[in-house]
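Asks: Provided below for reference: sequence and predicted model.
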Amino acid sequence: MDNPGFHGAFYEATVSARLPCSGGYEVMYSTLVEGGGGSGPLREIVAQRDLRPRPAVAAEEGMWGAPRREFNVFDMVEANHREGWWPGVVSAAWPARGREARYAVSFPSCRDAVELPASLVRPRRAFVRGRWMDAREVVSRFAERMGSLIFFVFPLCAGGGQEKNPLDLFGALFVMDY
């Protein structure tokens, strides 16, 4: 979706037509429906630059019997939220104790935060030069190349920081040259 409110989010869709005159594609979304009382899947024209192949399922996502990767606070993730995969940062983690682990994920792009089961959280990825890469690898390569210091800033919630609700924390990634 080419809308500022959806920056960084990925929605699964099927290409239904190529539009040679405009160089764009018509897509049909798997999880979004037409507005205004429509009952069919949402169809939209998108630019080629906005299309990505579906990421391969990694063993760390818990498929094929592999143990699911556990996340820590400040890990960069994608969370299945609002019918798509949104980039976020883990702001709290509750380990699995006889049940599925849960994570509080903050979404800086839309100033939202939710608590989700581990099955709806996966490692953040970036599409670089035609392939999906773990975002940690992309950030570390960028830092090595640029000679930069990268850190997260999480402002405390109002009230002097005494009542730290993890859902009130929003992260920002800063790149500082030194």
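Replies: Looks like it arrived, so ask away.

Asks: switch to C-alpha atoms for all contacts and neighbour counts from now on
Replies: Fine.

Asks: name the next helix or strand downstream of the helix or strand harbouring E144, please.
Replies: Using DSSP states H and E, E144 sits in helix 135-146. Counting by DSSP H and E, the next helix or strand C-terminal to helix 135-146 is strand 148-153.

Asks: now do that next one against helix 135-146, angle only.
Replies: Orientation of strand 148-153 against helix 135-146 (axes from the mean of the first three to the mean of the last three Cα atoms, to 10 degrees) gives an angle of 140 degrees.

Asks: centroid-nearest residue for this structure?
Replies: Ranked by distance to the mean C-alpha position of the chain (Cα atoms, centre = their mean), the top residue is P87 at 2.3 Å.

Asks: give the contact list for that residue.
Replies: 8-9, 76-79, 107, 124 (Cα atoms under 8 Å, 6 or more residues apart in numbering).

Asks: one more to weigh against that first structure:
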Amino acid sequence: MASKPEICSSSAASTVFRPGTLVEISNNVDGYYGSWFTGKIVRCLRGHKFVVEYDKIMVDDEGTKGLQETVNRSQLRPIPPEEIIQDFQVGDEVDAYHNDGWWKGRISESFGGGMWAVYFKDWSEQQAYSDEQLRRHHKWVNGSWIPPFPQQDDDTEIKETAREKAPETVTGDKVDFKFKPGTLVEVCSEEDGFKGAWFCATLIEPKAGWKFEVEYDSFVDDEDDYKLLREEISIFHIRPVPPKTDDIDEFKVLDEVDAYYRDGWWVGVVSKVLGDSKYVIYFINSNEEMEFQHSELRVHQDWVDNKWVMASKV
């Protein structure tokens, strides 16, 4: 017998994600990581899941019926407010409208006349976009946008929900991070099966084409087991080592964390608290769940606009 749909509770999340609400949906299918597509909530299910219907992804050739699928709450966010000023610069993290969705990238070059080259690290390629096809990149974390939208001052339902129900969002100070040989960093990989993970490395020397040679801390060279592996990595795949955060006695369901696995830190969401300092972590990029000890987890932080940001604990 099929389980009954769960009636949406009065929590902050269900207030924002009620049936009929317009949302953006992230897709964890391979090749779509980092993209967001518009749709609406059809109904709530048990276990923090929702049935959604896409606006632009259709199930028929005539384009009259939107695709419906079940997604986790971590794959949903409200429609971002429109920004009044779009003053882009080289190096900005942006979302580019491509193939009916918004894809995360970084502006790598200005062509002038409102045209920009955007570099997508998951594809390792650049494409040209106009001002109208770009928006500044933001994340929806615990009921708040990071970085915040400065013009979001009206008494909208989302703002009231974030203010009254959700933890405050904390933004760290600017970090003076320079690409210098010998600097300890974390590096993300482009290879299938490794997306969503960060690996410790050391900067060795700059290379042409916005790249830097790095030496991994935990990977050895296939041709010489006595040497650590070195690779040329795009600077857009490199970030400083995250600062140490206050110790967390216990993580909660839906906390965003990094889990240490296969010599790297993989971003995920706590889906179950098992007790005895054990948790089940859901990884959106691979659509998998795994069990971890508390000591194998750290608070997730994002490197945004040369500073570390995270959701505070209350």
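Replies: Structure received. Since the model is a prediction, treat every value here as computed from it, not as a measurement.

Asks: and the TM-score between these chains?
Replies: Superposed pair, TM-score by TM-score structural alignment, normalised by the length of structure 1: 0.68. Supporting alignment: 149 aligned residues with a Cα RMSD of 3.4 Å.

Asks: buried only: go through the contacts of P87 of structure 1 for me.
Replies: By neighbour count, with 16 or more other Cα atoms under 10 Å, the contacts of P87 of structure 1 hold 9, 76-79, 107, 124 as buried.

Asks: run a quick neighbour tally on A311 of structure 2.
Replies: Using other Cα atoms under 10 Å, A311 of structure 2 is surrounded by 22 other residues.

Asks: hmm, it is touching V170, no?
Replies: Yes. In this structure, A311 of structure 2 is within contact of V170 by Cα atoms under 8 Å, at 5.9 Å.

Asks: which parts of structure 2 are helices?
Replies: 12-16, 157-165 (DSSP state H).

Asks: could I get those as a markdown table with mean neighbour count and distance to A201 of structure 2?
Replies: Below are the helices of structure 2 laid out as a markdown table (neighbours: other Cα atoms under 10 Å; distance: least, Cα to Cα, whole Å):
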| stretch | mean neighbour count | distance to A201 of structure 2 |
| --- | --- | --- |
| helix 12-16 | 18 | 38 |
| helix 157-165 | 15 | 37 |
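
Asks: specify the stretch among those that is closest to E62 of structure 2.
Replies: helix 12-16 (31.5 Å; Cα to Cα).

Asks: and that closest one, which stretch of structure 1?
Replies: Alignment of helix 12-16 of structure 2 against structure 1: no match, by TM-score structural alignment.

Asks: what is that helix packed up against?
Replies: helix 157-165 (3 or more Cα pairs under 8 Å, 6 or more residues apart in numbering; DSSP states H and E).

Asks: what range does the helix it packs on cover in structure 1?
Replies: Helix 157-165 of structure 2 maps onto no residues of structure 1, going by TM-score structural alignment.

Asks: show me how far that helix is from its chain's centre.
Replies: Distance of helix 157-165 of structure 2 from its chain centroid, counting by Cα atoms, centre = their mean, to the nearest Å, is 22 Å.

Asks: all strands of structure 1, in order?
Replies: For structure 1, the strands defined by DSSP state E occupy 13-19, 24-33, 41-47, 76-81, 84-94, 102-107, 112-117, 121-123, 125-128, 131-134, 148-153, 172-177.
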